[in-house]
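Peer 1: Sequence first, predicted coordinates after that:
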Amino acid sequence: MKYLKQFLFFVYHQAMSCIFPVSIFLTLAVSKVIQIPFLPRYDFILMSCIFIQWFMVKSKLESMDELKVIFVFHLIGLVLELYKVNIGSWSYPEEAYTKILGVPLYSGFMYASVASYMCQAWRRLKLTLIYWPNRKMVWGLGVIIYVNFFTNYVLPDIRWVLIGLLFILFYRTRVLFTLMNQVYRMPVTLSFFLIGFFIWIAENISTFLGAWQYPNQSNFWQLVHFSKITSWFLLVVITFMIISELKYVKEQLQT
């Protein structure tokens, strides 16, 4: 019974942490079925995302500090989208007023929703990281990971080398989380993979709902290639790094 209660506690707080991404999924689904005259679908999604973000802060489901992290990821995601779309990695085929170089502005919110989930889960489950590696090494590897997203079309893709380095750098690092006053731990690299895997599932749902489109999905929808899990794995690592660094800076300012 104890473990069942803890499991239900975990599921509840995971669900609460997913309010932002789930709301985006619902918006994608609704906009797929209901068309608003004179308002392109992508513009409707952007307006909905802005409202969702406003509601999250207004209702105190998100704090201002969490909003800052989410904003950073909105910019990181938007820059990546601008590059990837313009080299043909994927596309947004529908018309919209709020598109820049082929990228609708709502796309940044999809990255922001990942940061929202992680901030929420961090707070709700009282996450603590132990044996965190040297900060300079973490930041150096994080920068290389992000740069590799841009250079892997003109230079060799070194994602597997980076994943290997991640396992070496974080081999001792554990993430502690609390379920009803009971503390559990897991290797932080396992949490990277699990979050990346579920984002890949969400990506399949998103492409099915027409959020964006890969070249092989132009004629009919197909499953997103499994290799994308590694991309999300690496993006989750960057998210973890930024959130942990911002929390570290905040703690230093308070001491």
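Peer 2: Received, thanks.

Peer 1: Only C-alpha atoms from now on, for both contacts and neighbour counts.
Peer 2: Fine.

Peer 1: What ranges does the stretch 51-200 of the chain have for its strands?
Peer 2: For the stretch 51-200 of the chain, applying DSSP state E, counting those that start in this stretch gives strands covering 99-100, 103-104, 128-130, 174-179, 182-187.

Peer 1: Throw the ones you listed into JSON lines and include distance to D43, thanks.
Peer 2: JSON lines is the format used below for those (distance: least, CA to CA, whole Å):
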{"stretch": "strand 99-100", "distance to D43": "9"}
{"stretch": "strand 103-104", "distance to D43": "8"}
{"stretch": "strand 128-130", "distance to D43": "39"}
{"stretch": "strand 174-179", "distance to D43": "38"}
{"stretch": "strand 182-187", "distance to D43": "41"}
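
Peer 1: Below is structure B, check it against A:
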Amino acid sequence: MRSFTSVERRIDERAHRLLDRAPADGIRSRLLEFAVFGLKQAWACIFGAALLAVILAARLWYPDDAALARNDFLTLAAVAIQILMVATRLETARELRVIVLFHLVGTVMELFKTDVGSWTYEAEGFLRIGSVPLFSGFMYAAVGSYMVRVFRLFDLRFADYPRRWVTAILAAAIYANFFTHHYIFDARWFLLAAVVVIFGRCLMHFRVFRRPFRMPLVVAFLLVALFIWIAENIATWSGAWLYPSQLDGWHMVSLDKLVSWFLLMIISVVLVAWVYQPSPPGEDGDAGDGTTEAGESPAITAAPAER
């Protein structure tokens, strides 16, 4: 199984001292699985949730006449959150590499998209490249942080996962289309169909506590994209950035953006797959069969801690 960080390992051990005494079946068992699922999801979202909380707090309470521009404050806060994540062993150095890659990929897209007017930021502060404040890249890093954390927290395994070189070509085409559709034909609907064809047979196997579960990977993409869309609505309401239609007054982000976020999930999964190679269910007592060799319920994960 994929390993926890040392901090997560200690949390896991303490949790098991309570959870192992819980009933193994019945309604209480199902409620327990649901509660653990929610807690794990919250833990996986810790970077993004912290960043979104700072953005919202800055919208509500940051003084307009402060010496430090709000965008610069957000950038410094994002850097501080990332440093704390590594210093407190909530992320490993290995995971940090893919998060930095998300940051770079996102920043390049931000520079292009703001230049063509897809969305805008307040032109303030010094910590920016052109009109793009540096905190914007951390919003993509938050997606990367969630992806790498959820991989090990739920011990994700994949049945019928497509060949990685095929997914890499698809991800590159999706990323290119975010740029090229401004000048040539928008291929997003063809790319969306390609995602369904390539990933349609793939099932994601995951473990919450005792029981293994499975879900079509395409459905998982859609659910994560939906939650990102909800977070995007909070961020735009907070004024972190605005779409052209929101300049005269905020309104909810168009549901069309769900397609963009759905396609972005493909890029995210492909990037993370180069850190955690997708494995099929049933290997090493993983999420495939629900039991260890001794026939007992395994730990939430039972791998040694990364340090």
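Peer 2: Sure, I can see it. None of the values given here were measured: they were computed from a predicted structure.

Peer 1: what's the TM-score here?
Peer 2: Once superposed, the chains reach a TM-score of 0.95 (TM-score structural alignment, normalised by the length of the first structure), with 249 aligned residues with a CA RMSD of 1.2 Å.

Peer 1: picking up where we left off before, and the strands of the stretch 51-200 of the first structure: which comes nearest L28 of the first structure?
Peer 2: Of all the strands of the stretch 51-200 of the first structure, strand 103-104 sits nearest to L28 of the first structure, with 13.6 Å by CA to CA.

Peer 1: Which stretch of the second structure lines up against the closest one?
Peer 2: Using TM-score structural alignment, the residues of the second structure aligned to strand 103-104 of the first structure are 132-133.

Peer 1: And the contacts of the matching stretch?
Peer 2: For stretch 132-133 of the second structure, the surrounding residues in contact (CA atoms under 8 Å, 6 or more residues apart in numbering) are N71, D72, T75, E110, L111, T114, Y121, G125, L127.

Peer 1: just stretch 3-10 of the first structure next, same as before
Peer 2: For stretch 3-10 of the first structure, contacts defined as CA under 8 Å, 6+ apart pick out L125, L179, M180.

Peer 1: 6 Å - rerun?
Peer 2: The contact list for stretch 3-10 of the first structure (CA atoms under 6 Å, 6 or more residues apart in numbering) reads L179.

Peer 1: so where is stretch 230-250 of the second structure in the first structure?
Peer 2: Going by TM-score structural alignment: stretch 230-250 of the second structure matches residues 201-221.

Peer 1: Residue in the first structure paired with A87 of the second structure?
Peer 2: Residue pairing (TM-score structural alignment): A87 of the second structure is matched to K58 of the first structure.

Peer 1: how many other residues sit next to that match?
Peer 2: Number of residues near K58 of the first structure (other CA atoms under 10 Å) recorded here: 12.

Peer 1: do the one 10 residues further on as well
Peer 2: By the criterion of other CA under 10 Å, K68 of the first structure has 12 neighbours.

Peer 1: what does it align to in the second structure?
Peer 2: In the second structure, the residue paired with K68 of the first structure according to TM-score structural alignment is R97.

Peer 1: Check S91 of the first structure too.
Peer 2: Aligned against the second structure by TM-score structural alignment, S91 of the first structure finds its counterpart in T120.

Peer 1: again, but for L127 of the first structure
Peer 2: So, by TM-score structural alignment, L127 of the first structure is matched to L156.

Peer 1: Skipping its backbone neighbours, what lies nearest its match in space?
Peer 2: Nearest non-adjacent residue to L156 of the second structure, counting by CA to CA, 6 or more residues apart in numbering: F206, 4.8 Å away.

Peer 1: measure the one you found to L264 of the second structure for me?
Peer 2: Distance check for F206 of the second structure against L264 of the second structure: by CA to CA, to the nearest Å, it reads 22 Å.

Peer 1: do A240 of the second structure as well
Peer 2: 20 Å.

Peer 1: and if you look at V166 of the second structure?
Peer 2: Applying CA to CA, the value for V166 of the second structure to L264 of the second structure is 16 Å.

Peer 1: Quick one: average offset of the lengthiest helix in the second structure versus the first structure, please.
Peer 2: Longest helix of the second structure, by residue count under DSSP state H: helix 93-115. Comparison of helix 93-115 of the second structure with the first structure after fitting gives an average deviation of 0.4 Å (mean CA distance after the TM-score superposition for the first structure).
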